[in-house]
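Student: Give me coordinates for this.
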Amino acid sequence: MGRARHFPAHTLPDPPFRAPSRPPQSTPRVPNVGPSARPIPLRPVRSPPRRPATDSPNMRSNLVESSLESAPAPSQGAPGGPDRDLSRQGLAAEVGRTDPQAMSSAPRILLCDHRGNAARIGPEALHEAGFDLETSPTLRATLASLARERPDAILLMALARPGTVELSALEHARTGGEQEAPVPILVIAPEGDREAAIRADRLLRSGLWDVVPEGTGAEEIGLRLRRLMDFAQLEGEMRELRHRASHDDRTDLLRPRSFEARLIEHYSAAQRHKHEMALVMIDLDRFGSINKLHDHTVGDWLIERVGEVIRAALRVEDVAGRLGGDEFAVILPYTKKIDAAGVVKRLAEEIAKLSGTPPGAKGHIDVGASIGFETFDGTDLDSVRTLRSHAERALRVAKVQGGNRGVYYRNLEE
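Tutor: Take a look at the predicted model:
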């Protein structure tokens, strides 16, 4: 028989409620199987909060016992009565502390039971282990569920050979945006299928996957799911940090160095494949006077709105960046000069629509932009530096001509 655990009196929570004693928790390690196998990080167990020290342990014990004896009897509507919230959240609120694990919701697992054999893994045991299971009977239902709500992980039951259709469809559906990590997926391979990991590695290119053989116990499946979710959280944090490092905080456009790298890439691709592209340079008119006459919050508001206008005008393949305080640039790949001129006209019109009285302004402000652009057909320029210098010269000419207009560099040579 194990010895009974005793808590010192100074570790008890505030009366009249006693904190339940919980034995130290430990998480067993999982055998390293699959490319993503790593030890599961252990979460530290929090000890109960300490109370202020008194004269002696006996005095502390007597004080606690006397306060418990003098506590009022439970009554209707009072703490401890019939209306008392006995949930973990309610108890945590009563003693004035918050348990993060108690307040957090259960991980949502999308159980892809496309062949009706989910009972072999013991879904009840996974539910008791703290997972919220949503069963999907068909691949179509799985894809619809992924489009409707992003789960914390995917559990694909008994992958049939070769299973390429399922894996390809799930790989496309589980990937999120640039800042989101893909939804982790745990594949249950049929018994005796030794090539399941090879197929998964070939088709699940976004990573965050693992394979276990059919017949694996629910406890190990739960541990692997939690490990994959930990990796997914870490991957999401890393992606967010990379995004912040390369994108401007106020406009979410590329920073100068990142934009220059993308410009070199697109110029090299246009030169290699002989396709057309355009570079657009944008500078706001009278932005310095706006900051002088009004509060700087008005200037910040204007920069944010201009960033929104530029993002709304972009295609998927277009690239935009903020080069300075009120300077922006846009790369338009696969774009002829007539189409680039249409984009420039639309940008100038949409930026001019921002004129008015923004929040915090002392009066009406006139907003406009000077825009210069240059094109490249893959052969008619000698370097990316020449492309950029031509666009900047066209921008300066637009400024000299009064602003709120677009100028094409090739028209200056005629």
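
Student: okay, CA-based contacts and neighbour counts for the rest of this
Tutor: Will do.

Student: all helices for the protein, in order.
Tutor: In the chain, the helices defined using DSSP state H lie at 57-69, 88-94, 100-103, 123-128, 139-148, 164-174, 196-203, 218-246, 256-273, 287-293, 296-313, 337-352, 384-400, 409-413.

Student: Between the ones you listed, which one is closest to residue 184.
Tutor: Residue 184 lies closest to helix 218-246 among the helices of the chain, at 5.9 Å (C-alpha to C-alpha).

Student: quick revisit: and the helices of the chain, which is most packed in?
Tutor: Between the helices of the chain, helix 384-400 has the highest mean count of neighbours, a mean of 19, where neighbours are mean count of other C-alpha atoms under 10 Å.

Student: circling back to that earlier point, got CSV for the helices of the chain, with distance to residue 117 too?
Tutor: Shown next, in CSV, are the helices of the chain (distance: least, C-alpha to C-alpha, whole Å):
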stretch, distance to residue 117
helix 57-69, 54
helix 88-94, 35
helix 100-103, 32
helix 123-128, 11
helix 139-148, 15
helix 164-174, 16
helix 196-203, 18
helix 218-246, 14
helix 256-273, 49
helix 287-293, 65
helix 296-313, 47
helix 337-352, 55
helix 384-400, 59
helix 409-413, 66
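
Student: Looking at those helices, spot the one closest to residue 112.
Tutor: When these are compared for distance to residue 112 using C-alpha to C-alpha, the nearest one is helix 139-148, at 6.6 Å.

Student: let's see this one next to it:
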Amino acid sequence: MYHPRVADASESPPRVLVAEDDRVTRELVGGLLRGHGFAVELYETASPIAERVTRGDVDLVILDVVLPGMNGLQACRLIKSVAGDGFVPVILVTSKSDTESRVEGLRIGADDYVVKPFDERELLARVNAMLRIKRGHDEVVRAKRRLEELAVRDELTGLFNFRYLHSRIHEEFKRAQRHREPLACAMVDVDHFKRVNDGHGHDVGDALLVEVAERLKGALRETDVVTRYGGDEFLVMLPSTHFSGAITVAERIWDAVRSRPVRAMAGRDRVELNATISMGLALFPSRDVGSSKDLLRAADQALYQAKREGRDRICVFQHQGYIYRPVR
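Tutor: So this is what the prediction gives:
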């Protein structure tokens, strides 16, 4: 799979691969490009080129059409196929009389060509033109990635957001049903959060949410997913996790949040908050949980019960009426 290099002005010089079987021409092109600040890799044949492109960090490929083994047209077709959505421009080098190769090369995806014997200024101009096009493409890719990230990330905490949650929990629930695997879900609420906002201001409240989010992430396994559900609530998904495993993770989360004070600035004053959380835990498979909506509803009901019983504890929906509070 091709991993596109998204160029940036602050990054290393553009990397150009050159496949040319004539040693004199190969060294001439390599020296010319290096002299103008490019990072250059030279090859006698086209065979290694496609594999090299798949490893990424390639900005441009220059291919002689006539090469031993795999010719330039075949290599161009292969490069374009492995690049996928990425863009690696290809310049073909042909003879003046080889119109057929130029037409065929452009038809299969080559981006430009230069004719032998070439003028050095023309080659540099075409290389720079292709790199400008690539930079424009890469800027679009970066902007698209930023938009995609903003669509699924909470701006304050950096966690996945409500939109991502509903898509992901539906997928996880369907997978659990299909493979007959357990799925646990924990709703987390920061205790007395309104008091913090009212007493110290929203900046301190935001700082508390950010720190709680970090502690949640630090307490989870790689396979677990934590999202900001909204306000002062978070939701944790624990794929392939049975009751005992879910309790273990929930205890770890509960302890991580309350283990040490949260420090924040209220104007010029430093404040310390002893944060605690209430958690509602629900599991699939279990009675009354037949969909991802049921699972969320069960976790929410368990959270409500934990708060009603005094907060700073874990309530498990599967055990109706049972409030579980870890012992330090």
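
Student: Can you pull the TM-score for these?
Tutor: Comparison of the two superposed chains (TM-score structural alignment, normalised by the length of structure 2) gives a TM-score of 0.72, and 277 aligned residues with a C-alpha RMSD of 3.2 Å.

Student: before we move on, back to that, so which of the helices of structure 1 comes closest to residue 110 of structure 1?
Tutor: helix 139-148 (7.9 Å).

Student: what's the angle from that closest one to helix 164-174?
Tutor: Following axes from the mean of the first three to the mean of the last three C-alpha atoms, to 10 degrees, one obtains 10 degrees for the angle between helix 139-148 of structure 1 and helix 164-174.

Student: Show me which residues of the helix or strand residue 104 of structure 2 falls within are buried.
Tutor: Assigning secondary structure by DSSP states H and E places residue 104 of structure 2 in helix 99-108. Within helix 99-108 of structure 2, the residues that qualify as buried are 101, 102, 105, 106, counting by 16 or more other C-alpha atoms under 10 Å.

Student: Quick check, the third one in contact with residue 92.
Tutor: Yes: look at residue 105 of structure 2 against residue 92 with C-alpha atoms under 8 Å: they come within range, at 7.3 Å.

Student: Can you find the partner of residue 148 of structure 2 in structure 1?
Tutor: The pairwise alignment with structure 1 assigns residue 148 of structure 2 to residue 242, based on TM-score structural alignment.

Student: Also residue 299 of structure 2?
Tutor: Under TM-score structural alignment, residue 299 of structure 2 pairs with residue 391 in structure 1.

Student: Please name the nearest non-neighbouring residue to its match.
Tutor: Take residue 391 of structure 1 and drop its neighbours on the chain: the residue closest to it by C-alpha to C-alpha, 6 or more residues apart in numbering is residue 373, 4.5 Å away.

Student: show me the contacts for that neighbour.
Tutor: By C-alpha atoms under 8 Å, 6 or more residues apart in numbering, the residues touching residue 373 of structure 1 are 278-281, 390-392, 394-395, 406-409.

Student: what do we get in structure 2 for it?
Tutor: By TM-score structural alignment, residue 373 of structure 1 lines up with residue 281 in structure 2.

Student: Check the gap between that match and residue 189 of structure 2 for me.
Tutor: To residue 189 of structure 2, residue 281 of structure 2 is 12 Å away according to C-alpha to C-alpha, to the nearest Å.

Student: Give the intersection of the neighbour lists for those two.
Tutor: The contact sets of residue 281 of structure 2 and residue 189 overlap at residue 303 (C-alpha under 8 Å, 6+ apart).

Student: coming back round to it: which of the helices of structure 1 sits closest to residue 329 of structure 1?
Tutor: Of all these, the one in closest proximity to residue 329 of structure 1, counting by C-alpha to C-alpha, is helix 256-273 (8.4 Å).

Student: Next up, the contacts around the closest residue to residue 125 of structure 1 other than its chain neighbours.
Tutor: Nearest residue to residue 125 of structure 1, sequence neighbours excluded (C-alpha to C-alpha, 6+ apart): residue 218, at 6.3 Å. The neighbourhood of residue 218 of structure 1, defined by C-alpha under 8 Å, 6+ apart, consists of 121, 122, 123, 125, 126.

Student: can you rerun that using 7 Å?
Tutor: The contact partners of residue 218 of structure 1, taken as C-alpha atoms under 7 Å, 6 or more residues apart in numbering, are 121, 122, 125, 126.

Student: Now flag whichever of those residues is closest to residue 291 of structure 1.
Tutor: Taking C-alpha to C-alpha as the measure, residue 291 of structure 1 lies nearest residue 126 of the contacts of residue 218 of structure 1, at 58.8 Å.

Student: Looks like the closest one contacts residue 220 (just checking).
Tutor: No: contact status for residue 126 of structure 1 versus residue 220: not in contact, 10.0 Å apart, counting by C-alpha atoms under 7 Å.

Student: picking that back up, quick one: the helix holding residue 104 of structure 2 aligns where in structure 1?
Tutor: The aligned range for helix 99-108 of structure 2 in structure 1 is empty, by TM-score structural alignment.
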